[in-house]
Structures are given as structure tokens and as C-alpha cells.
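Novice: What follows is a predicted structure for the sequence shown.
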Amino acid sequence: VYGKSHRPKEAMKVLNEMELSGFTPSIVTYNSLISAYARDGMLDEAMELKKQMTEKAMKPDVFTYTTLLSGFERAGKVESAMSVFEEMRNAGCKPNICTFNAFIKMYGNRGKFAEMMKIFDEINVCGLSPDIVTWNTLLAVFGQNGMDSEVSGVFKEMKRAGFVPERETFNTLISAYSRCGSFEQAMTVYRRMLEAGVTPDLSTYNTVLAALARGGMWEQSEKVLAEMEDGRCKPNELTYCSLLHAYANGKEIGRMHFLAEEVYSGVIEPRAVLLKTLVLVCSKCDLLPEAERAFSELKERGFSPDITTLNSMVSIYGRRQMVAKAKEVLDYMKEMGFTPSMATYNSLMYMHSRSSDFRKSEEILREIQAKGIKPDIISYNTVIYAYCRNTRMRDASRIFAEMRESGIVPDVITYNTFIGSYAADSMFEEAIGVVRYMIKNGCRPNQNSYNSIVDGYCKLNRKDEAKLFAEELRNLDPNAPKDEDRRLLERIGKKWPIR
């Protein structure tokens, strides 16, 4: 009970009392304690308990190993997780479905989808069958990566395998679709859940709040919280985490600060996950002192940072070109056995892309490829930006070609980086050529695409060409928004009166 309530120290006291009273702890006792410590990210303590087990001639079982493996996976310590698995195999302990589920989650969260599906295929080879957690994990992984077609495909396969969607599946689907940006589809799943007679629980409310938070819908989030507080369901730490994200994404910094103070003062119990979320949202909002305070509070209260928390600190230091501070966090990660994730590398690439050492961005790109990690669109866009910012257009085009060859579809940010760079260098023909190319390849220009071009003309006092571009926009982009040409003329007019 203490373990499940995130109170491992009290659980440990019971063990000590137990032994003083002459009772011999069993493997269940130790597994419960290991689970309690692993759940709160206190993995050194969990490993120490496993060591005590073996010293007492108690053989760790599949639950022991899988709990530790899952704990290291959650913390982002992939090498430690693999070490536990290797020890498990050497001990002749056969993995169970929970072990496979932990690996599916680990590979999926790191974007290693080929390895993830290989593990999925091995389930049947080992004489096991995917369970509801397996399917929900696949749904969650694909949802987190914005792969909505894969989400729908897994859901169909799941039903074909005879699984009837239950509350947890509905919760996972709501989360998956909201992570793909399909908020309407997420809410449709919620309505279908209610129509199917499935009663929402705390997890459901938290999932809905998380979906609202991603859209910055803080007012609706407060309404859901009020509904919960009215007696239907008592909020927990994850509820307040989602509310913090809603405020951050909705740019409601004042409300975010107020909720943070309630956490620090103890009005809301300052659990590890809440303090980690405060680091994340403060970093996201570029609030350096607040992020550093949350990070300090986390460590001072005896909680261990996880990979997401550390990445948030690397990110905020990287954005501010605080190279020494970013290196401190990286050294800490290495010292504590954390495996850098894609977010870590992307933050480092971002930091170098804005510095004089911009070539370092591509070096990091090559480093992650050598490690078998597939760069994402953020990785490529960052390196492209590094070269465009330094007028190295040939190198930028080389990375663009590699990006497409790797199967990643350029987005509006990719194209706008080229447009902005060409326009800034008075290469308007090339900039307009990029607009034509992106339209031809199914990517819609946005306001920033056209702003870069007219601003480039304005900067050079070429008002007639700026006006002509705006007036003839329909010839370039017949599907441009209705008032886009007027908007651009008004933008130009702020510099020169148009008659």
C-alpha cells in the first residue's frame, strides 16, 4: 500500500520492523519494495534491494527483472535496462509479456520502430500472445509520434485479434489522437466511450485533460477540474500536471505561477511528477529562473530527474546559448547513466545551429545516425537552418535531399527556412521558386512564407516589386487564403503609404 502510494520510505520501515519482529521477508516483499522505488525513479535504491535479495539466497524472478527494466526504461537509461535484461537471460529467467511490453515501449519511445516491431513479432515466437497492454502500448507509441494511420491500423488489428476495447484502450486512443493533433477525433472517441456505457474514471478525466492541454485549452481544462472537484473524481498529481501544460500552451503564465506556488507551498503535494512537469513547462515557456528553481526543488526533495527533465534543462540552456550550463547537464546525464534521446540531440543541434560553430549541428546528426537512431524532421530542419543562416545554401540543399531520401516529408518550416534565407540575400527568384516547389509537392505556404518575401523587398526599399508580388499572388498560389493579397499590401503599407 505504501509503495503504490509513492511512499517507499514508509514501506522500507515496515520491512525493517518485519525483520526485527522475527519475520522473514519473501520474494513478494522485496518485489513490492523494488516496485515502489522504481515507480518513483529511485533506481539505485531498487538495485540495492535486488542485491540484498541475492545476498539472502533469494533468487530474483521475472517480476523483479521486469520491474527494474521498466524503471530504467522510464528514466531513459537504456543501457541499464539492457544490462538488467542481459542479467535476466544469464540467470535463465524467461521473459513474460510484461517484459516484452517494456521493450516495445522503450524502442517505440526512442523512435526505433523496426526494433519495436521485431520485439512484437518475437512475442509469438516465445509462445506468448500480445495482451491488452501490448496493444495499448503500440497505440500510445504511434500516437506520441503523430502516426495517426498506424494508430487506426493497430486498433483494427487489436479488434481482429478478439480484444474488446475497454476503458484503458479508450483512454489510450483519446491520448493517441490528441498527440497526433486530431483533437476532434479524440473527443469523438470519448463520446463513443460514453455511448458504449463505459464510465469515465480518474484516468479518463486525466486523459481528456491531457488532450485539452495539448491545445492550450485552459478554460475547458478548468471546467473539467471543477467537475472532478464537485465529487465525481478526486484530482491527483497527473491532473495538476495537465493543468500546468494547459496554462503553458495557452500562454497563461500568471495562472501557471499561481499553481506552481501551491505546489511549492504544499497546498498541492509536491510529488516528483509535478516538480518534473514544472521544469518542463518553465523550459517550454523559456522561464529560466523558474525552470532552475523547479529543478533545484526536485533534487533537494530527494527525487531523481528523468531524461525528459534533463532534456528540458539542456533545451533552455541551448536556446540561450549557455553552452557551459548545457555541458553541466550532459555531464550529469553521463555520470548518472542516462542515454541521450532524440530530444537531447535535437537541443544540442539547435544550440550549435545558432552559434559560430554551426557545423557541429551536422556532426551531431552523423553521430546519432552512427548509433542507429533515425533523425526526425526537427533534426533535419535544425541542420538546414544552421546552413541557411550562414548562407551555405549548397549544404542546406544537400541535407534537404538526404531528408527526402530518408523518407521524411519536408514541412512548411523546412521550406520557410529556405525562403527566408534566399529573401534575406536578395535572391527573390530562388525564394519564389521554393514557393512553387512546395506547392507542387503538396505543402501549403503560410503567412510566414510570404512575409519573408515582401519583408525582403521592403528591407531593400523595392516597394514596387513588393506590391507586384502581393497583387499577383494568385498567379503564384491560386489557393492562397481569400484576403492574403490584401494582408500583404497592408503589411507593405505600414512602411510605405499605398495609393
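Specialist: On my side now, so go ahead.
Novice: only C-alpha atoms for contact and neighbour calcs from this point on.
Specialist: Fine.
Novice: What distance do you get for Arg491 to Arg499?
Specialist: As for Arg491, its distance to Arg499 is 14 Å (criterion: C-alpha to C-alpha, to the nearest Å).
Novice: wait, I meant Ala36
Specialist: 73 Å.
Novice: which ones are touching the spatially closest residue to Glu237 that is not a sequence neighbour?
Specialist: Excluding the flanking residues, the one nearest Glu237 by C-alpha to C-alpha, 6 or more residues apart in numbering is Leu274, at 6.3 Å. Contacts for Leu274 were tallied using C-alpha atoms under 8 Å, 6 or more residues apart in numbering; they are 237-238, 240-241, 263.
Novice: among those, which two are most distant?
Specialist: Leu238 and Val263 (12.7 Å; C-alpha to C-alpha).
Novice: and Thr54, how far is that from Tyr190?
Specialist: For Thr54, the distance to Tyr190 - C-alpha to C-alpha - is 47 Å.
Novice: Neighbour count: these two, which is higher?
Specialist: Tyr190 (22 against 11; other C-alpha atoms under 10 Å).
Novice: try this one next to it:
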Amino acid sequence: MAFTRSSKTFFFSFNLLQRRTCSSSTPQPQPQLFNAETICRILSANPTSTVDASLANIPVQMSPELAVDVLKKLSNAGVLALSFFRWVEKQQGFKHTTESFHELIESLGKIRQFKMIWTLLSEMNRKKLLTRETFSLVSRRYARARKVKEAVEAFEKMEQYGMKPQVSDFNRLIDVLCKSKSVEKAHEVFDKMRQRKIVPDLKTYTILLEGWGTQGNLLRVDEIRREMESEGFEPDVVTYGIVMNAYCKAKKYDSAVGFYHEMVEKGVRPSPHIYCTLINGLGSDKRLNEALQFFEMSKASGFLPEGPTYNAVVGAYCWSTKMEDAYRVVGEMKELKIGPTSRTYDIILHHLIKAQRNQEAYSIFRRMSSEFGCEPSVSTYEIMVRMFCNEGRLEMAMEVWDQMKSKGILPGMHMFSSLIGSLCNESKVDEACRYFQEMLDMGIRPPAQLFSSFKQALIYEGMENTAIHFALKLDKLRKTPLIA
């Protein structure tokens, strides 16, 4: 991909500095500090180059904190993240931390490079950087890949490394399984935990409550709640928040409001999160007046104004298609200095696009970059790329894509799917090939449905050899583990 204007300016300035320095007798400048965005922008501008080549002539002074920031930004690019990780450890005086290993494991887990992950764990063990959280992270990546059996086995390997599981470790595993929609398995782990005479604490029950709540299984929610109370755990504000959220997700808003009154009667003071939950729930059901009543109650409760609560109010107005009122609340957030953030605007963008007010959505998107704290996130770019793809305005989708890359933000699998799928539908197979190759270069495995559509588009255009070429590449990506 071609350099953006900002990248060209950067390289021109740096080359000019080099020439001036080399032609004078003044000492060489000390290494400059580059932020993570700059480094990622350079790497994404040279997708076919090695990290060594991309960063060879740049005086980067790396710190562990900066390395972690870069790895976070490369979370959707596992192959590039590994290359950067190995490059940075060769820099003079640099040593990786537990956190930098964790960020790389997170990135590699997204592309299912589990053999490489276990190689990293062995390395961490030699360097005495392994922690209990490491095993929780590996379990999470397995669970997200729907490898539930392997997730539990990763947890059990803790003991091989001299770490006897404690209640906090079980809590992390149960949480991982619940968040990966494997709540039945999480409940099995809960039962095994008690068989091993490890006593669940309030957090254990809270995690299970939330797990069953996200599944919409209110019978199990009530069952866990009763069991908690029988074990002597009185519901606290967190418990009530989870129960209310479960009932809101099940669209039983009156019951959720009933739990609010119950907690108040029992002397449990509602938190901002409680009000946020009810405003979100009632707002999504277009019960705007009731949502606003809880907003006023939250303000009267003496809590300082918080961004999430105001975001919920913005969303409530949006659900009722009162966009001018939503914009007014954004203005209040600015006056109170609690936002807005990219999350605030993502909510507005979602509803504008849903209402087919796409031009207005694009105007807001363009304005975001100029507002402090509102720079578009990867989710914002995904919203806009999908919007333009659905409109059939693929040139605009690719323009937004390039803008994202120029900011050092790397796309995830869903963004690739939207753009490649739309390009195939419009018979723009050359462009589709370019983005498909970029996805493979990042180590991202396309969903089966996307590859099937891509292959059919190539065959339809008489490009059978290209289809075979990409099929072989994809097969190699699936079968070949990364090498450190």
C-alpha cells in the first residue's frame, strides 16, 4: 500500500535530517522516542517488508511500556506482532516483561497459533515471568476459539509449573468460559471446584450469575441467587446489577425495575452502573420517559456525572429517534468535561445508519478526529466501512480503510470480511485479491463462508489459477505453525 501524505512527510523529514547530520561535523543525535501509533503506521505502510527492514533506519529508543503499546495496536496482526516482538528484544538493553508476552499471546490466540503460544510459555518460565494470569489468558484464547476442552486443560497445567489453583484462579477460568458462552462447562468447573474442597466466594457466584444472565436463562439466574443466599452471601450492589442486566437482556424490564426497588428497600445503595443498566434497558424498549426518570434519580443521588451514564441517555434518545436531544446531551457532556468519547459517537453512528441518515453519519465521523478523546477506534472504522459497503460505495469504504491504516490502526477479521465480500459482489476481484492477501499476511484465517464467496467470484471471472493459489496459501496458513 502506498504511503499516506503524513508518512511521506515523516520520511522526507527524516532523510533530510540524515543528510544534514552526515554532512556536518556535529555529533550524531540521540535516539528519538517514537510513539506506538507512529511505529504501527510505519509497519502497516510496508506490509511486505520485514520489521527489521521497516525500522532499520529509524532511531527508535524502545522501552518496555512502548513495546506493550505497540503490541496492543498489533493485536489484530499476530504475524506482525511476533515479528515486532522478536525485533524489539534484539534492541540494546531491552528486556521483555510479563505484560509484553501477554499482549503477544493475545494476538497469536486470535489467529489460533497455540503451538507458538506454548513455546512462549516455556520461554516465560525460563525467564521467571510466568504468572497465574498467564494461564488464564491462554484458557481465554482457547475458549474464544471454541476449544473448551483445551481451555480447561491449559488451566490444569498450572500445577505442572508449581502453581496450585486457588479460588481466584477458578474464578478466572469460570469467567473465561462464561464470556465464551460455555456456561454449562463453567458450571461443571464450579461443581469440580467444590469437590476439591475449594470454597466458592461471592465473586464465584457473581460470575456464574452473569454467565447465565447473558444466556437469558433466568431460571438458572434465580437458582444461583437462591444458592448464594443459602450460603450466607447477601446480594450486594454488583449482584443486583447483574440480575437487573439479565432481566433487561430478556426484555423483562418491569422485573428489572422491581429488583431496583427491592435493593433500595434492603438498604443497598444503587450505583451509577445500576442506573446505567436501567437507562440502557428502558431506552432500548423506547420507554424514554422512564429511562429519563432514572437518569434524574442518578443525578439526585449525589454521584459525580459519569460518561457511561450519559452514553446510555444518548442511546435512549437515539432509540426513540430523537437525535437532536442526543446531540444536546453530547453538548452537556462537553460542558461537564466527561466526554464525549468515540464510544458516544459509535452509538450515534449506529442509529443514524439504521435510520439511513448516512450522510449525517459520515459528517460526524469526519468531525470525530478533530475532537479531543474522540479519535475513531477500530470499531468506528468498522461501522463506517460496513456502511459504505452496504451502500455500494466501495471507493469510500477503501478511502476510510486507508485513513485507518494511516493512523496505525489495523483491521480485524470482520472488517476484512465486509470489504472483501462487497468487492466480490461488485466483481472487483483484483481489489478483493489485494485485501485477501493482506489478511493472510496478517495471519488472519478467513471464515469458510468468506473464502467460499471469494473463490466463487474468482472462478466466475475466469481466475481459476488465482483461486487455487489462494486455496493453497490458506491451507498452508492453517497447517503451518509460526516459528519464533
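Specialist: Received it, and whenever you're ready, just let me know what you need. Because the structure is a prediction, the values reported are computed rather than measured.
Novice: that older thread, among Ala36 and Arg499 of the first structure, which residue is more densely surrounded?
Specialist: Comparing Ala36 of the first structure with Arg499 by other C-alpha under 10 Å, the one with more neighbours is Ala36, at 27 against 4.
Novice: Which of the helices or strands spans the more buried one?
Specialist: Following DSSP states H and E, one finds Ala36 of the first structure within helix 27-39.
Novice: So which bit of the second structure is that helix matched to?
Specialist: Across the second structure, nothing matches helix 27-39 of the first structure (TM-score structural alignment).
Novice: swap in stretch 157-168 of the first structure?
Specialist: The aligned range for stretch 157-168 of the first structure is empty, by TM-score structural alignment.
Novice: Over to stretch 403-423 of the first structure?
Specialist: Against the second structure, stretch 403-423 of the first structure falls on residues 333-353 (TM-score structural alignment).
Novice: Quick check: end-to-end length of the matching stretch?
Specialist: Note: stretch 333-353 of the second structure ends 23 Å apart using C-alpha to C-alpha.
Novice: what comes up buried for that stretch?
Specialist: Applying a neighbour-count criterion of 16 or more other C-alpha atoms under 10 Å, one finds 333, 338-353 buried in stretch 333-353 of the second structure.
Novice: same thing with stretch 132-152 of the second structure?
Specialist: 132, 134-145, 148, 150-152.
Novice: Stretch 345-364 of the first structure too?
Specialist: Buried residues in stretch 345-364 of the first structure (16+ other C-alpha under 10 Å): 345-355, 358-362, 364.
Novice: Could you check which residue of the second structure pairs with Val434 of the first structure?
Specialist: In the second structure, Val434 of the first structure lands on Ile364 (TM-score structural alignment).
Novice: elements contacting whichever strand or helix holds its match?
Specialist: If you go by DSSP H and E, Ile364 of the second structure is part of helix 358-368. When contacts are defined as 3 or more C-alpha pairs under 8 Å, 6 or more residues apart in numbering; DSSP states H and E, helix 358-368 of the second structure sits against helix 342-354, helix 378-391.
Novice: Now with 7 Å, please.
Specialist: helix 342-354 (3 or more C-alpha pairs under 7 Å, 6 or more residues apart in numbering; DSSP states H and E).
Novice: For the helix it packs on, give me the average deviation versus the first structure.
Specialist: Superposed on the first structure, helix 342-354 of the second structure shows a mean distance to its aligned partners of 2.0 Å (mean C-alpha distance after the TM-score superposition for the first structure).
Novice: what separates that helix from the chain centre, distance-wise?
Specialist: 17 Å (C-alpha atoms, centre = their mean, to the nearest Å).
Novice: can you list the residues that contact that helix?
Specialist: 311, 315, 318, 358, 361, 374-377, 380 (C-alpha atoms under 7 Å, 6 or more residues apart in numbering).
Novice: residue contacts, Tyr240 of the first structure?
Specialist: Contacts of Tyr240 of the first structure (C-alpha under 7 Å, 6+ apart): none.
Novice: That one maps to what in the second structure?
Specialist: Match for Tyr240 of the first structure (TM-score structural alignment): Phe170.
Novice: quick check, its match in a helix?
Specialist: Yes. Per DSSP: H, G, I helix; E, B strand; the rest coil, Phe170 of the second structure lies within a helix segment.
Novice: Now which residue in the first structure aligns to Glu223 of the second structure?
Specialist: Per TM-score structural alignment, Glu223 of the second structure is aligned with Arg293.
Novice: if I look at its match, how far off is Arg255 of the first structure?
Specialist: Taken as C-alpha to C-alpha, the span from Arg293 of the first structure to Arg255 of the first structure is 17 Å.
Novice: now the closest residue to Met163 of the second structure other than its chain neighbours: how far from Glu153 of the second structure?
Specialist: With C-alpha to C-alpha, 6+ apart as the criterion, Met163 of the second structure has its nearest non-adjacent residue at 7.4 Å, and that residue is Arg132. Using C-alpha to C-alpha, we find Arg132 of the second structure at a distance of 14 Å from Glu153 of the second structure.
Novice: just Phe85 of the second structure next, same as before
Specialist: Where Glu153 of the second structure is concerned, Phe85 of the second structure sits at a distance of 27 Å (C-alpha to C-alpha).
Novice: So between the two, which is more surrounded?
Specialist: Phe85 (22 against 13).
Novice: Can you say which helix or strand has that one in it?
Specialist: Counting by DSSP H and E, Phe85 of the second structure is part of helix 78-89.
Novice: Onto which residues of the first structure does that helix map?
Specialist: Counting by TM-score structural alignment, helix 78-89 of the second structure sits on no residues of the first structure.
Novice: list the helices and strands that helix packs on?
Specialist: helix 51-55, helix 98-110.
Novice: right, so of these, which gets closest to Phe12 of the second structure?
Specialist: Closest among those, using C-alpha to C-alpha: helix 51-55, at 15.0 Å.
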